[in-house]
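Chemist: using only what follows, build the 3D model:
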Amino acid sequence: MTADPVCWYWPVQPPSRSMAQERFEAQMERNGCTPEEVRILWAMECAADAHVSSGAGTLAAWQDGRCAICGKVRDLVCDHDHLTGLVRGWLCQSCNAAEGTHHGADTIFERYRQRPPAAILGITDRYLNPVTGKEAEPALEADDADAWTDAASEDIGL
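Modeler: Have a look, this model is predicted:
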């Protein structure tokens, strides 16, 4: 039997603001930040939460710095469904890379895709591209035969 993503076992209620701040500060101190840097980073985190939709803030608070698949507290990246453009959850870089390449029928990654944190919490936010600042649009389904075709490789003889 394949393991379930650890987020399936977390209580649905996010931590209180004071608990989230305490954990955030402890994590930043472990990363070598000074108390002044921690104060500034927490203020920036609060400003970012106020700027993004309530769904994204709720998702980040609920995950509390934990990867939705392995549960480890690491630097996280925002995972999204490339077909729908919707955010699924926050993953560590290792799980995010593996999630994109493991498409077996009964893998932990497929189970995560079937019921990601956003679905657990009822969140339907579009992914915001950090480079362009634009929301992801739903993609048209492509044939697997076209999986290696993209605009960047056109006109260069590939």
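Chemist: C-alpha from now on. contacts and neighbour counts both.
Modeler: Will do.
Chemist: Three-state assignment for residue 88, please.
Modeler: The three-state label given to residue 88 by DSSP: H, G, I helix; E, B strand; the rest coil is strand.
Chemist: Proceed likewise with the subsequent sequence, for comparison:
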Amino acid sequence: MASSLESSPMRWPCPHRISQRWPDRLCGFPAVGGPDVDGPRYCVRHLPQKDRTRLGLSIDGDVDAMWFESDLRFSTPACWSWLVPTDPVQTLAAEAIDRLGRLSDSARSQMLSPESQGMLALTNWQDGCCAVCSLPASAFGTKLVTDHCHTSGLIRGLLCQPCNTKEGNRHNDEELIEGYRQLPPTRMLGVRLRYYDLVNGFTKPLGPEYGTGRDRSLLPEY
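Modeler: Below is the predicted model of the structure:
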């Protein structure tokens, strides 16, 4: 996985396991260390305490600051390295429903709609991990944010708050964010999900008088 910038001295992907559901899903964030470091090399977030102390990173605020420094970023979205199962919607949605245990017939029926199946599949697949940086939302004491395309009104994926803020900048065309916009989790899984909020209901696509270029060209695909 190409998870670090070539100019960065931190070129080893962090081997910390980030998902209990998906044992092969590792952090992959650029690890601290060099050729003279013995043993696994971890990123600043998952360094053992003794190494944090040695590097002066014992304060969480310092770690969070380093985590989002430009030379520590992924060059491609983390989700691009995640395994997509065969027939992802049916497989992932069925697993999610099975974990809920005994359900009433009406509740189970509601979960069988295409949109519900798609959302169950997306949530199960991401398993609380941000699609861009892989960081679990629990690291910030929050839940993942449902990111959507404001032009099409369709969901892209689930992001941590910092990555969602970055993506929300329409002029942010850096490789990482642009890659996520072009191939988000919903497209990887083959699901089409309308964004919904309690105030406005389902978000409708913007008319042709809004948005041009990249955003407008994505409408048919989303």
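Chemist: what's around residue 70 of structure 1, how many residues?
Modeler: The burial count assigned to residue 70 of structure 1 is 16, neighbours taken as other CA atoms under 10 Å.
Chemist: err, residue 116 of structure 1, not the other one
Modeler: Burial measure for residue 116 of structure 1: 24 neighbouring residues, criterion other CA under 10 Å.
Chemist: against residue 41 of structure 1, how distant is the nearest residue to it once chain neighbours are set aside?
Modeler: If the residues on either side of it in the chain are set aside, residue 116 of structure 1 comes closest to residue 88, at 5.4 Å by CA to CA, 6 or more residues apart in numbering. As defined by CA to CA, to the nearest Å, residue 88 of structure 1 lies at a distance of 25 Å from residue 41 of structure 1.
Chemist: ok, these two, which is more surrounded?
Modeler: For residue 88 of structure 1 against residue 41, the residue with the higher neighbour count under other CA under 10 Å is residue 88, and the figures read 26 against 16.
Chemist: now the strands: where do they sit in structure 1?
Modeler: Taking DSSP state E to define them, one finds strands in structure 1 at 76-80, 87-92.
Chemist: quick one: which of those strands is nearest residue 125 of structure 1?
Modeler: Evaluated with CA to CA, these place strand 87-92 nearest to residue 125 of structure 1, the distance being 5.8 Å.
Chemist: report the angle between that closest one and strand 76-80.
Modeler: 150 degrees (axes from the mean of the first three to the mean of the last three CA atoms, to 10 degrees).
Chemist: which position in structure 1 pairs with residue 157 of structure 2?
Modeler: Under the alignment by TM-score structural alignment, residue 157 of structure 2 pairs with residue 89 in structure 1.
Chemist: ok, that match to residue 136 of structure 1 distance?
Modeler: The span separating residue 89 of structure 1 from residue 136 of structure 1 equals 15 Å under the rule CA to CA.
Chemist: burial measure for the nearest residue to residue 93 of structure 2 once chain neighbours are set aside, as a count.
Modeler: Counting by CA to CA, 6+ apart, the nearest residue to residue 93 of structure 2 once its immediate chain neighbours are dropped is residue 121, at 4.6 Å. As a burial measure, the neighbour count of residue 121 of structure 2 was computed by other CA under 10 Å and equals 25.
Chemist: likewise for the one 3 residues further on?
Modeler: When neighbours are counted by other CA under 10 Å, residue 124 of structure 2 registers 20.
Chemist: show me the contacts for it.
Modeler: Residue 124 of structure 2 sits next to 92, 93, 95, 96 when contact means CA atoms under 8 Å, 6 or more residues apart in numbering.
Chemist: that one maps to what in structure 1?
Modeler: Under the alignment (TM-score structural alignment), residue 124 of structure 2 maps onto residue 61 of structure 1.
Chemist: any idea how far the match of residue 157 of structure 2 is from residue 29 of structure 1?
Modeler: Distance check for residue 89 of structure 1 against residue 29 of structure 1: by CA to CA, it reads 25 Å.
Chemist: can you pick out the residue with more neighbours from the two?
Modeler: Neighbours were counted for residue 89 of structure 1 and for residue 29 using other CA under 10 Å; residue 89 has more, 26 against 14.
Chemist: my read is that the more buried one contacts residue 59, right?
Modeler: Yes. Counting by CA atoms under 8 Å, residue 89 of structure 1 sits close enough to residue 59 to count as a contact (7.1 Å).
Chemist: any common contacting residues for the two?
Modeler: The contact sets of residue 89 of structure 1 and residue 59 overlap at 117, 118 (CA under 8 Å, 6+ apart).
Chemist: please consider this matter closed, and thank you.
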